[in-house]
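*Asks:* Provided below for reference: sequence and predicted model.
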Amino acid sequence: MEKLKEYANHRAVLVLYLIIISVLFHGAYDRIFDKKVHLGGDNAGYYILGKSLAQGDGFSSIHNKDKVPGNHFPPGYPTLIAGVMKVFSGKVTTIKAANGFFMWAALMVLFFLFRALTKNIHLSFIACLLAAYNFHLLEYSTIMMSEISFVLFSAISLLLFVLTDFDKVFYKNWKFLLFIVATVFAFYIRTLGISLVISFTLILLFQKRWAYAGTLVVCFFLLALPWQIRSANLGGSPYVKQLLRKNPYRPELGPMEIADWPERFGMNLKRYFALEIANAVIPFETIDYKQCVKQLKKESGVIAIAATAADSLAIKKAEEAKPLTLKEKQVNAAKRGLPGSKVEITSTDYIIAILLLILMAIGLARMKDHRILVGLYLAGTFGILFLWPEAWFGIRFMLPVVPILIMLSLNGLVETPMFIAERLKRKEPWIIAIVIPFVVFFGMKTNLEKRVVELETRAKGIYVSKFKNYFDLASWSSKNLPKDAVIACRKGQLFYLYANRWVTGFRSTLDKEDLIDRLQEQGVTHVVLDQLGYSSTSRYLYPAIKKYPGKFKVIRQLKNPDTYVMKFDYSLDYTGEWENEMKHGKGTFRWENGMSYEGDWMYNKRTGIGKFTWPNKQVFEGEWVDDRRNGQGILYMPDGSKFEGVWTNDVLSGKVKLYDKDGKFKENAIFKNNQKVS
């Protein structure tokens, strides 16, 4: 048996495992590779920043007319994109393929990391296979986003730390110096990497390795400081600002208050526990977050916040609505493009989550080395995630630790019989350490394959109609709009990829005038009114268009669903005072054909004293009632002559004083139905 154990851990087995992981991952990746641009706006943002670096424009938002310095994303992943563009090409498919390479490289590093942590190459092999077939990791390996590169560099950082001999003098320790570089770069890819820095520092302090701890802190501070200074000079991190809002997509709800933090922490904790941790490790089904999170909030007694009358009405309607049956929830999910998804949380979900957490705890406690480091890293990561806005949900944010959770779960399964054998003082059942991981993998393989097929089908499919319309309008804009056009739209970075025209967003404000003024300040020439399903369009942009329709002229429309490109002209339509959403008081209205009215309004009607100008420079100044000239007035003709008289319902009748073009009185005349009769 000892000979068999020796053969099972032979170097040749290790090499064979790495080859198998590489071949199987390449096969799966080739099947699920999606040439289409992902519909999340962030991936287009990363691509744009990488392109900006590659073409020498610095870290700038080149999709904006002003090319404002980029500050929303850290520069690590865009730097990688720029490198790929320089060495290979700037095609979207090339950048996606590079992400696949990062995923493969991460699997290689994770294998050696898991081997170092568990001293079990068979477990490490199966953990990497499960990661290679993991729906979420595969999905993001074909998307231009930073998650996979962060998995790679965080794994490199952890592996280098584990392999470093801390008995050497720190400044002669090349592994430690590489470790610092990898750790800082991981932080520059995702600021969540701060949890790595904190974990490493605490471990070194616990071990009383003062020189190493001090060097790490000082080097990290010096290397991270330039970016922090730059960010501060640009107004601070947008992510931090969003973090401090109750809802980053509803600024009108206001900032977080002290009492809000425990509720946010609790809701995120429940969601990760009930849904995401189990789904990350056992990714057998899609989660319908809309319905599941709604259930969690209801069970937790979370009270929805109303910022508008529409919010209050929606909340009241939801409270009065009859609870949906399971079948009705499934139909609802299918209508939203989530057929077969998880639509409600059951007691089984909690049981699975508890069992998984127990296995992970056992796996962590029974790790051969560095259990405290891994525990600190996980605690720091989830501690940050629990404080993030509830609107930022999904496996995406915990993706970097998913391989570690898989490894811990497997290790828990393997170490449980080992622990029992120790307690019973039996010989270590080492063969179980080999068999269990393989049994787990082949037991899960069928369900994992179903999800791979799901990704494969998605990759071969086309955009849903609402996004197809959106991209078709972007392509149309590329061919038909002026090169200096500035287009305001939702998901502007995505639009830019197809339109190659400057884009900008619209202000998230319920103040329609503020939104319109902001469009003018940004130099917007066109607006896209979409039906992508994001609430900000219907909540902020559409009401402004509805209130000021004259400022927005439809120049291109696609059906099913209706999607528009509109020409924006700030000078047109109404500018002035309002009352109860009606024009009331002093105001000016300008039409596209050159006509304009300036004066008094009463409940959406021209009423009072006002001046009306026609395109031919003919001008009327006088009294108005219900949008018509009624009362005393003067009509100025283009040649300078004028008529002074009384109008009734837009008709000039009775005695009229006529003046010549020099303003001299000419004669008194009698008019009837706008015609001079004597």
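*Replies:* Sure, I can see it. All values derive from a computational prediction rather than experimental measurement. Numbers count the residues shown, from 1 in each chain.

*Asks:* contacts, neighbours, all on C-alpha from now
*Replies:* Will do.

*Asks:* which SSE is residue 588 in?
*Replies:* Per DSSP states H and E, residue 588 falls inside strand 582-590.

*Asks:* what residues does that strand touch?
*Replies:* 571-578, 596-605 (C-alpha atoms under 8 Å, 6 or more residues apart in numbering).

*Asks:* Can you give me the buried ones in it?
*Replies:* Buried residues in strand 582-590, counted by 16 or more other C-alpha atoms under 10 Å: 583, 584, 585, 586, 587, 588, 589, 590.

*Asks:* same question, stretch 210-217
*Replies:* 212, 213, 215, 216, 217.

*Asks:* Use this one as the comparison:
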Amino acid sequence: MKEIKPVKSNTLHYYMAGLTILFAVTFSYTFNSKIDINGDNCAYYMLATSIAGGHGYSDITSEAYNPTNVFPPGYPLLMSFIRIFTDGFFPQKVLNGLFLLGSVLLLFFFVRKNKLPDSLAFVASAVVLLNYQVLHFATMMMSEMSFLFFAVLTLWFLCKADDGKPFWKDRYFYLAIFSAAYCYHVRTQGIAMAAAVLGYFLFTKRWKEMLAFAGGFVVCLMPWMLRNRIIGTGQSRYLSMINIANPWRPETGTLSVSEIISRFFETFGMLVSKAVPNSILPYFSTDYISPSVWSEWGTAVILFAVIGIGIWQLGRYKYLFLFYIVATFGVISLFSTPSENRYITSLLPFLEVGLIVGLYTVLSFGIRKMKITKAFSPWLLIPLFFFSYPKLEQAHAQNKAPFPANYRNFFAIAEEVHKKLPASTMVCSRKSELFYMYGKNAVCGYVWTEDDRELIQGLIQSKTEYVVVEQLGYSSTARYLYPAVQKHPELFKTVIHLPDPDTYLLKFDREKAVEKFNK
């Protein structure tokens, strides 16, 4: 491909303005002003509140402010700067949107730096802003967008560090180490970025850079690891999940090494044949429960072939892209949690860029071979954008709709607790983080066990005063909590009952439970 001359700066400004305008349109159209009902976004918010309040990285759901490592600290730390000034959700969601915009602009410059047409860099970056999955997470208080930003920033710093200086004299090399380390501190999945960079240095035979990067990365990880060791919070919870058969059914036990390997390849196949096509092709519906069929594998092979062709146009950085994609799939495949396409959200922009560059390369080659015209314009790929509209319209409708009735009841009980009970009142429920956001009281979860005595003992030990029996759709309530309540009705008195669907706030008689179970 002929080397492309850099566009004039004013034209470059037009491209940047175009991406910014497209971001403003799609982000505002799919924006969700409500809190997301997944629960994890509440946990991030609460950790940011703890940092902003001067309590460190702690659990604020009890008066003890116990140190925690439930999530890596990177995203709550970023949130805390806003949390100091406001407790609103809106600014936090805008921050996530800005991380997305920053990522897209950096991807534009990254593609452009690899001597591809500026118009192609624009189209490849713009398509990221039309991805339903990416926009869906951009309007949550979740870590995906900040993770994406620091992943792309790592690539950009490596690009800048390759401009000729010895690496030990180049500030961009050190910034790349810091950015990759912060990636890991946002999501443990960030270890894939470190592996990709090391693989890149290995394949380009840059041994000194590889050793220096590895050493710098480990040094950046040490403060968090030492902090956890000193306070006794143990290792990352994600590491402990690798050999668990089902995290939502602890009674199912653990897996053998052969079973872990089998699950790894099963998940890897699901990601390739189902999750990626479902996330990149907006009209490609997927059944994640049934085994992959030949048509899904055929679609995946074609899709990854085009993506691979696109990545191969990125010069020496093709290895970095390829290693990052493979390493990310590998890390995700180790998780025991059925993830569908959730955990590839931060990888999708890289795949989208590869797809668009690949399409451009294939079509350009075909047109030249058939002698239709001398060149293929990237602008002719823009009609593909319109395939994204149905999914964006679906996201718009979902995000503007009110909470489902089961969540409205759950939040209504939390608001009543906030109005009528002291903040120190301990309430036990499923999705306790969500309950805290409306109740502003001490919260805890119940023990996931089919042994009713063990579950009641857990309520006693956590000093539970009230229990919420809800119908949010999670099987643990029906499997663990509800049978224990039914078996010991004398320990639970109904305080609030909301119908359609039935949702209860029960007063737990802790003294009677102690007397009954400690005989």
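*Replies:* Everything's here; your move. On a predicted model such as this, the values are computed, not experimentally measured, just so you know.

*Asks:* from the buried residues of strand 582-590 of the first structure, which is closest to residue 206 of the first structure?
*Replies:* Taking C-alpha to C-alpha as the measure, residue 206 of the first structure lies nearest residue 583 of these, at 69.5 Å.

*Asks:* and that closest one, how far is that from residue 97 of the first structure?
*Replies:* Using C-alpha to C-alpha, to the nearest Å, residue 583 of the first structure is found at 56 Å from residue 97 of the first structure.

*Asks:* just checking, residue 83 of the first structure touches residue 54?
*Replies:* Yes: judged on C-alpha atoms under 8 Å, residue 83 of the first structure makes contact with residue 54 at a distance of 7.2 Å.

*Asks:* who's more crowded, these two?
*Replies:* Neighbours were counted for residue 83 of the first structure and for residue 54 using other C-alpha atoms under 10 Å; residue 54 has more, 21 against 18.

*Asks:* State the distance from the counterpart of the more buried one in the second structure to residue 148 of the second structure.
*Replies:* Correspondence of residue 54 of the first structure to the second structure, assessed by TM-score structural alignment: residue 52. Per C-alpha to C-alpha, residue 52 of the second structure is found 24 Å from residue 148 of the second structure.

*Asks:* what about residue 43 of the first structure, which helix or strand?
*Replies:* In the assignment (DSSP H and E), residue 43 of the first structure maps to helix 41-54.

*Asks:* what's the mean distance for that helix versus the second structure?
*Replies:* Superposed on the second structure, helix 41-54 of the first structure shows a mean distance of 0.5 Å to its aligned residues (mean C-alpha distance after the TM-score superposition for the first structure).

*Asks:* any idea how far the following helix or strand past that helix is from the chain center?
*Replies:* Using DSSP H and E, the helix or strand that follows helix 41-54 of the first structure in sequence is helix 76-87. Helix 76-87 of the first structure has its C-alpha centroid displaced from the chain centroid by 21 Å (C-alpha atoms, centre = their mean, to the nearest Å).

*Asks:* now the helix or strand following helix 76-87 of the first structure against helix 76-87, angle please.
*Replies:* On the C-terminal side of helix 76-87 of the first structure, the closest following helix or strand by DSSP H and E is helix 92-118. Per axes from the mean of the first three to the mean of the last three C-alpha atoms, to 10 degrees, the angle that helix 92-118 of the first structure makes with helix 76-87 is 130 degrees.
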